[in-house]
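Trainee: just coords:
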């Protein structure tokens, strides 16, 4: 909550209508210090998520809210393809040179399995779009970025839990797009150290939803990640009679892949902490070995959970009797991705407090209240006012992405 009368800082959130993006917007609006601008091509997201997250912000306003506080509860939303610089530029032009304080860059394709089948699509969308975005940002004197990276940059790590000092050696094209984008950011910060500052968040596996059940994960088509797939099975949207688990011969306690799950709201708070650390008086860059103001942090709980542990937790949360079948390993998967979040805890003040039970409970609350996702009509007892939006019509087709059935989540 804002306690000052400073003007709102305009911040772009790319992928703002998506699962992670909508929760990041919620946390930014909660401070009443930021004016959020969402950029999304709506390829795997729903514009209704922005209506709902803005309603959460409006409902939290005090009765005597100031004009600025009311403004902080509204979202400027733009339909925009980041692979097209002219579309990005049209957004920035609306706010003028220096008019946007910073960018939280979340938008990306994120399916590990699919990236091994369609690598060019992933390199063009994830790396190419990041380069285009940075070029336009530079044109408009917007030189602060929080980058949404991934634990997959580490590949098969030699040390568990994984420290940030681990060499970057991704095993999948998806992971490599994150390594490349981080390299671009670091090189840019090194080339113009008095201009650019950026923090890369290597986060692990977001789960859960906002406790209200108004916003949550609603992938188009068959979910490519484990937890939403389990939720769709329990609600009846996925009719499979059993879950396919990719491998049970990994060097893990039960043989299935282990991942570090954290609540999506905790993850969103990590993005806010990183954004706050990009201010001019921030001390997080003081320990950088070079003048480049670029740093990477792990966000996670520091405790891994296996595929079968997740299945059992969802069984308890939903009451659904999941059946599963072990099949062969999936190319690109690694045995264990568990974070060492000590650096983020020390320097950013980050903590992932919410446990697996809460994640599954909040996920099921979202899914059971919204059996058809954002296409579910909210009952009259929970009216949602229409949020004023600025939607630019799409001028080109978005390339389709074929859903790949998956049971091991690897996050963007």
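Mentor: Okay, I see it. Note that the structure is predicted; figures quoted are calculated from it, not measured.
Trainee: Could you use CA atoms for every contact and neighbour count after this?
Mentor: Fine.
Trainee: can you pull out the helices in the stretch 151-300 of the chain?
Mentor: Secondary structure of the stretch 151-300 of the chain (DSSP state H, counting those that start in this stretch): helices at 173-191, 226-235, 264-276.
Trainee: for the longest one, packing partners?
Mentor: Which is helix 173-191. Contacts defined by 3 or more C-alpha pairs under 8 Å, 6 or more residues apart in numbering; DSSP states H and E place helix 173-191 against helix 112-117, helix 119-122, helix 129-139, strand 197-203, strand 294-299.
Trainee: Go again with 6 Å.
Mentor: helix 112-117 (3 or more C-alpha pairs under 6 Å, 6 or more residues apart in numbering; DSSP states H and E).
Trainee: How about residue 156: what's its closest non-neighbour residue?
Mentor: Nearest residue to residue 156 in three dimensions, chain neighbours excluded: residue 334, at 5.6 Å (C-alpha to C-alpha, 6 or more residues apart in numbering).
Trainee: dump the residue contacts of residue 198.
Mentor: 144-146, 294 (C-alpha atoms under 6 Å, 6 or more residues apart in numbering).
Trainee: Closest one to residue 183 out of the residues you listed, please.
Mentor: Residue 183 has its nearest neighbour among the contacts of residue 198 in residue 294, at 10.1 Å by C-alpha to C-alpha.
Trainee: contacting residues around stretch 229-242?
Mentor: Under C-alpha under 6 Å, 6+ apart, the answer for stretch 229-242 is 223, 320, 323-324.
Trainee: Using neighbour counts, give me the buried entries of these.
Mentor: Using 16 or more other C-alpha atoms under 10 Å as the burial test, the contacts of stretch 229-242 include residue 223 as buried.
Trainee: Make CSV from the contacts of stretch 229-242 and add secondary structure and distance to residue 306 to it.
Mentor: Below are the contacts of stretch 229-242 laid out as CSV (DSSP: H, G, I helix; E, B strand; the rest coil; distance: C-alpha to C-alpha, whole Å):
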residue, secondary structure, distance to residue 306
223, coil, 18
320, coil, 19
323, coil, 16
324, strand, 14
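Trainee: out of the contacts of stretch 229-242, who's nearest residue 210?
Mentor: Among those, residue 223 lies closest to residue 210 (C-alpha to C-alpha), at 18.9 Å.
Trainee: want to compare, so here's the second one:
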């Protein structure tokens, strides 16, 4: 029998790419999504890529009664992959309560419902922001988590602590928290990718939307950081590499290969690129000139983040191997296709 997997936020950017790889690895997928920052037509794109349509249920995790009714009716899930969350650093600084209410209430409701209906395996979509401003680089899992500089990051840190406490209290429950660095890129088909509503909070869709003429100019938030060119440095990872890691982490859980009930792993390339380096590489790869302007720093940003991802390589037999050029090319193909369809 196929393993049944519940994917919350499965219509979103990382969720949809992971759903594709789950289907391609013969898992039976049900998506839960409230469509607050995604579109239902992603389901059709997933079917076009894989030949199979995942089951879709519209649900807001903050509605405990609705969630419990779904899990009561749709039985037999072997694991949950939990992506559903608000994720914009700047917005979280402006509206912290919205972030805590959505990201933490949703998680607690999901865990309580999973416990009630005996779904004992969880993969949690976490973030490198849980490390706060790192004292040393590259960042390994041995780095202590610190109070992040944004409510978004703090919601991920607190969420991990909640999951860890549940894993300690329940011998049947197991979880892996995957701490992403900066996902970019799109599926090689060009049929799914990052399509945020409003002005993008992440660099790559801001770049591609500017290049295609949707935005007048790209704002670069600060050039006075203590980095090689003054702009923030991040570890960019292709979303398809990221999706592959989720499938491998899921197999680790289902095969009971964990060394403890709660594990954390970094997902990154180990290479850092500055904002200006990404802009320059985009211009070289696509032959598109970008209109950009340096402005003041954005609240909640830290100067430099890049990963030590050796643990995921060792435990999951996984390594990010797509290059920055590949990430940028796929993002640009996706942006052009998406605008033709809209």
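Mentor: In hand now; what should we look at? Just so you know, these numbers come straight off a predicted model, no measurement behind them.
Trainee: TM-score for the pair, please.
Mentor: Laid over one another, the chains give 0.97 as their TM-score (TM-score structural alignment, normalised by the length of the second structure), with 341 aligned residues with a C-alpha RMSD of 1.1 Å.
Trainee: Now tabulate the contacts of residue 198 of the first structure in CSV and tack on neighbour count, distance to residue 182 of the first structure and secondary structure.
Mentor: Formatted as CSV, these follow (neighbours: other C-alpha atoms under 10 Å; distance: C-alpha to C-alpha, whole Å; DSSP: H, G, I helix; E, B strand; the rest coil):
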residue, neighbour count, distance to residue 182 of the first structure, secondary structure
144, 24, 14, strand
145, 25, 11, strand
146, 25, 11, strand
294, 23, 9, strand
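Trainee: Could you let me know which of these ends up closest to residue 274 of the first structure?
Mentor: Taking the contacts of residue 198 of the first structure together and measuring to residue 274 of the first structure by C-alpha to C-alpha, the closest member is residue 146, at 6.6 Å.
Trainee: wait, isn't the closest one in contact with residue 196?
Mentor: No - if you go by C-alpha atoms under 6 Å, residue 146 of the first structure and residue 196 don't touch, sitting 11.4 Å apart.
Trainee: what separates the residue nearest to residue 156 of the first structure from residue 315 of the first structure, distance-wise?
Mentor: 25 Å (C-alpha to C-alpha, to the nearest Å).
Trainee: Between those two, point out the one with more neighbours.
Mentor: With neighbours defined as other C-alpha atoms under 10 Å, residue 334 of the first structure and residue 315 compare such that residue 334 has more, 22 against 17.
Trainee: Just give me the match in the second structure for that one.
Mentor: Aligned by TM-score structural alignment, residue 334 of the first structure pairs with residue 302 of the second structure.
Trainee: now its match, what's its secondary structure?
Mentor: Here residue 302 of the second structure is recorded as coil under DSSP: H, G, I helix; E, B strand; the rest coil.
Trainee: now for residue 260 of the first structure: what does it line up with in the second structure?
Mentor: Residue 260 of the first structure maps onto residue 235 in the second structure, by TM-score structural alignment.
Trainee: err, residue 251 of the first structure, not the other one
Mentor: Residue 251 of the first structure maps onto residue 226 in the second structure, by TM-score structural alignment.
Trainee: Pull the number of nearby residues for the residue nearest to its match when sequence neighbours are not counted.
Mentor: With C-alpha to C-alpha, 6+ apart as the criterion, residue 226 of the second structure has its nearest non-adjacent residue at 6.8 Å, and that residue is residue 303. Residues contacting residue 303 of the second structure under the criterion other C-alpha under 10 Å number 17.
Trainee: just residue 267 of the second structure next, same as before
Mentor: Other residues near residue 267 of the second structure come to 33 when the count uses other C-alpha under 10 Å.
Trainee: And it, how close does it get to residue 85 of the second structure?
Mentor: 18 Å.
Trainee: what does residue 333 of the second structure give?
Mentor: Note on residue 333 of the second structure: its distance to residue 85 of the second structure, by C-alpha to C-alpha, is 27 Å.
Trainee: between the two, who's got more neighbours?
Mentor: The neighbour count for residue 333 of the second structure versus residue 85, taken as other C-alpha under 10 Å, is higher for residue 85 (24 against 20).
Trainee: so how far is residue 253 of the first structure from the residue mapped onto that one from the first structure?
Mentor: Aligned against the first structure by TM-score structural alignment, residue 85 of the second structure finds its counterpart in residue 108. Between residue 108 of the first structure and residue 253 of the first structure the computed distance is 32 Å (C-alpha to C-alpha).
Trainee: what about the strands in the stretch 201-342 of the second structure?
Mentor: 218-221, 233-234, 236-238, 262-267, 273-274, 292-295, 304-305 (DSSP state E, counting those that start in this stretch).
Trainee: can you list the residues that contact the third one?
Mentor: Applying C-alpha under 6 Å, 6+ apart, the external contacts of strand 236-238 of the second structure come out as 182-185, 268, 327.
Trainee: would a markdown table of those with distance to residue 214 of the second structure be doable?
Mentor: Listed next are the contacts of strand 236-238 of the second structure as a markdown table, based on distance: C-alpha to C-alpha, whole Å:
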| residue | distance to residue 214 of the second structure |
| --- | --- |
| 182 | 23 |
| 183 | 22 |
| 184 | 19 |
| 185 | 18 |
| 268 | 29 |
| 327 | 20 |
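Trainee: Specify which member of those is nearest to residue 72 of the second structure.
Mentor: Nearest to residue 72 of the second structure among the contacts of strand 236-238 of the second structure, with distances taken as C-alpha to C-alpha, is residue 183, at 34.0 Å.
Trainee: Can you tell me how far the counterpart of the closest one in the first structure is from residue 151 of the first structure?
Mentor: Counting by TM-score structural alignment, residue 183 of the second structure lines up with residue 206 in the first structure. When C-alpha to C-alpha is applied, the distance between residue 206 of the first structure and residue 151 of the first structure equals 12 Å.
Trainee: Just give me the neighbour total for residue 12 of the second structure.
Mentor: Neighbours of residue 12 of the second structure using other C-alpha under 10 Å come to 26.
Trainee: any idea how far residue 192 of the second structure is from the closest residue in space to it that isn't next to it in sequence?
Mentor: In space, residue 12 of the second structure comes closest to residue 38 once its chain neighbours are excluded; the distance is 5.3 Å by C-alpha to C-alpha, 6+ apart. Counting by C-alpha to C-alpha, the gap from residue 38 of the second structure to residue 192 of the second structure is 11 Å.
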